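Colleague: Let me see the structure of the following:
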Amino acid sequence: MQEKKAWAINGLVGILLLIALLGAAAYFLAIKELIPGIILLIIAISFGTGITIVQPNQSVVVMFLGKYMGSIRESGIFITTPFTVRRTISLRVRNFNSKKLKVNDVQGNPIEIAAVIVFKVVDAAKAVFDVDRYEQFVEIQSETAVRHVATKYPYDTFEDVTLTLRGNAEEVSNELTSELQARLNVSGVEVIEARLTHLAYSTEIAQAMLQRQQASAIISARKQIVEGAVGMAQDAIQRLEQDGVIDLDDERRVTMINNLLVSIVSEKGTQPVINTGSLYQ
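Modeller: Modelled structure (predicted):
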């Protein structure tokens, strides 16, 4: 089904024509010319059934005896085909929040997820004839798309080797928008934006996953600290030896590196011990 323009004339011109027909019918009935008067009255009533008012950002789908006659998108008052059934479809931008869905991410962890969908109708004929109750169709397909995207990625990871639902919100939103648009093309709906509004671990594992996140964060931080400390210790030894400040054997080099690592890696400030010599020296 493809949308097309319905036959319609300007409503003001049509109303003037309608008034003229009614006046002529009244004149003929007044002079007791019944047949012309009745014919003109029937024509006027027929024209009156075609009066249609279209609000801004709305489309009126015109149907006559089960056949799609076209749509009226211009706002204003019009007279279209008489004795037609007309259905008004809003072309305004709308949005809705999906329900909180409980799904498993790619790693099998149960999570709660929800999204806000911003959309509008761009083809009123498809919205009316190709799907039944397009608003409900959009809602169900949105939940299906959110579930599908949620199962493709992990909730979170500290290794930065893959996309995650929590760490790559923009990429996830773009993919959700693309997938939802592909599902809704049949209904004549354009998806403007689809963005996650709620994302959390399910309640039964939330505490355990929080501890796991904290442990992963601590391990990641300690790893970075150790790598930095090793590099600093190596630089310090190399500079001391290159400048000829000291000449260390292997044992003293190991001792100095150990002291430097302890000083850098320790969570608390280290306390130096000053050797002032022995009493018997």
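
Colleague: From now on I want contacts and neighbour counts done on CA atoms only, so please keep to that.
Modeller: Will do.

Colleague: List the buried residues for the longest helix seen in the chain?
Modeller: Determined from DSSP state H, the single longest helix within the chain is helix 203-242. Neighbour counts using 16 or more other Cα atoms under 10 Å place 225, 229-230, 232-233, 237 of helix 203-242 among the buried residues.

Colleague: Second input sequence below; structure requested for side-by-side comparison:
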Amino acid sequence: MKEVKGYSGNGFIALVILLASLGFSVYAFVEEWWVWGCIALFVSLVLMTSITVVQPNQAAVVTFFGQYLGTIRKSGIHFVVPFSIRHKVSLRVRNFNSSTLKVNDIDGNPVEIAAVVVFRVVDTAKALFDVDKYEQFVETQSESALRHVATKYPYDNGGGEGVSLRGDTEVIAVELTRELQERLSAAGVEVIESRLTHLAYAPEIAGAMLQRQQASAIVAARHIIVEGAVGMVQAAIEQLEKEGYVLDEERKAAMMNNLMVAIVSDRSAQPVVNAGSLY
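Modeller: As a prediction, this is how the structure comes out:
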């Protein structure tokens, strides 16, 4: 199915004719003009079935005995084919908040994830006739796409290269929007935006994963401290040699050891004064 523009006439003219026909039918029955009264009443009933009102940002899909005649998007009062059925479809932008889903990421870790999807109907014929209850179709496909995207990436890559659910939310949002558009195009729905609203490890592994993150942070911090300490020790030895101090390999090793311990240690260094030897 593909949306086509439906035929509609001026609804105000039809409304005036309807009121005039109703008034004439009442007058005819009072004057006992039975035939003319019945004809006027029948015309009034026909006009009643052909007048429809379309609200702003709303469309009326017109069907006549099972045949799709077209869609009316212009707001106002319209005159359509008598005895036709009008299905009202909202064209407003809507949000869908998914429930919190529990899925496994690419590493097999259970995570909880949820998203919000912003969408609107752009093809009313597809939304009504190609799928059954397009609102439920949007909900089901949104959750299915969210599960699929979550299984393609790890929750966290630990500072390494690659896309992760926690560290690359913009990339995940673009990927989710693209996949949703592919799934929902069959329902005539345009996906405007999708964003993650909740992301966390499942409760059964949250504690262990927190300890792992803390350990990774400590290791990364220690790595930076060691790199800085090595540079400081090298600079200190080079400075002493430039000022004329001659250090043999044993003294260099002892000095490097002392400086590394003093810089890298968590506790403050305790100075030891060398007063010389008695012998």
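
Colleague: After superposing, what score do the chains get?
Modeller: Between these two chains, after superposing, the TM-score reads 0.91 (TM-score structural alignment, normalised by the length of structure 2); 279 aligned residues with a Cα RMSD of 2.1 Å.

Colleague: would you turn the buried residues of helix 203-242 of structure 1 into TSV with distance to Asp132 of structure 1?
Modeller: Formatted as TSV, the buried residues of helix 203-242 of structure 1 follow (distance: Cα to Cα, whole Å):
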residue	distance to Asp132 of structure 1
Ile225	60
Ala229	65
Val230	66
Met232	68
Ala233	71
Ile237	76
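
Colleague: between the residues you listed, which is nearest Ala26 of structure 1?
Modeller: Within the buried residues of helix 203-242 of structure 1, the smallest distance to Ala26 of structure 1 is 97.8 Å, found for Ile225 (Cα to Cα).

Colleague: follow-up on the earlier one: quick check: the helix or strand that the longest helix of structure 1 is followed by compared with structure 2, mean distance?
Modeller: From helix 203-242 of structure 1 onward toward the C-terminus, using DSSP states H and E, the following helix or strand is helix 250-265. When structure 2 is overlaid, helix 250-265 of structure 1 sits 1.5 Å from its aligned residues on average, using mean Cα distance after the TM-score superposition for structure 1.

Colleague: which residues of the stretch 1-150 of structure 2 fall in helices?
Modeller: 11-30, 34-48, 124-125, 134-150 (DSSP state H, counting those that start in this stretch).

Colleague: Can you tell me which of the ones you listed is most buried?
Modeller: Per residue and on average, the most neighbours among the helices of the stretch 1-150 of structure 2 fall to helix 124-125, with a mean of 25 (mean count of other Cα atoms under 10 Å).

Colleague: what's the mean distance for it versus structure 1?
Modeller: Using mean Cα distance after the TM-score superposition for structure 1, the mean distance for helix 124-125 of structure 2 is 1.3 Å.

Colleague: Can you tell me what sits against that helix?
Modeller: The contact list for helix 124-125 of structure 2 (Cα atoms under 8 Å, 6 or more residues apart in numbering) reads 1-3, 59, 61, 71, 89, 188.

Colleague: Of those, keep whichever come out buried.
Modeller: The neighbour count (16+ other Cα under 10 Å) marks 3, 59, 61, 71, 89, 188 as buried among the contacts of helix 124-125 of structure 2.

Colleague: Alignment lookup: Glu267 of structure 1 to structure 2.
Modeller: Matched to structure 2 by TM-score structural alignment, Glu267 of structure 1 sits across from Asp266.

Colleague: Please report how far its match lies from Leu259 of structure 2.
Modeller: 13 Å (Cα to Cα, to the nearest Å).

Colleague: neighbour count winner among these two?
Modeller: Shown here are Asp266 of structure 2 and Leu259; by other Cα atoms under 10 Å, Leu259 has more neighbours (18 against 8).

Colleague: ok, and the closest non-adjacent residue to that one?
Modeller: Of all residues not flanking Leu259 of structure 2 in the chain, Val233 sits nearest, at 6.5 Å (Cα to Cα, 6 or more residues apart in numbering).

Colleague: What of Ala145 of structure 1?
Modeller: The shortest distance from Ala145 of structure 1 to any non-neighbouring residue, by Cα to Cα, 6+ apart, is to Leu180 (5.9 Å).

Colleague: count of neighbours near that neighbour?
Modeller: 23.

Colleague: any idea what it aligns with in structure 2?
Modeller: Alignment note: Leu180 of structure 1 maps to Leu180 in structure 2; criterion TM-score structural alignment.

Colleague: right, and its match touches Gln141 too?
Modeller: Yes. Leu180 of structure 2 lies in contact with Gln141 (Cα atoms under 8 Å); the separation is 7.3 Å.

Colleague: Now render the helices of the stretch 1-150 of structure 2 as a markdown table, adding distance to Ala115 of structure 2.
Modeller: What follows is those, written out as a markdown table (distance: least, Cα to Cα, whole Å):
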| stretch | distance to Ala115 of structure 2 |
| --- | --- |
| helix 11-30 | 43 |
| helix 34-48 | 45 |
| helix 124-125 | 25 |
| helix 134-150 | 8 |
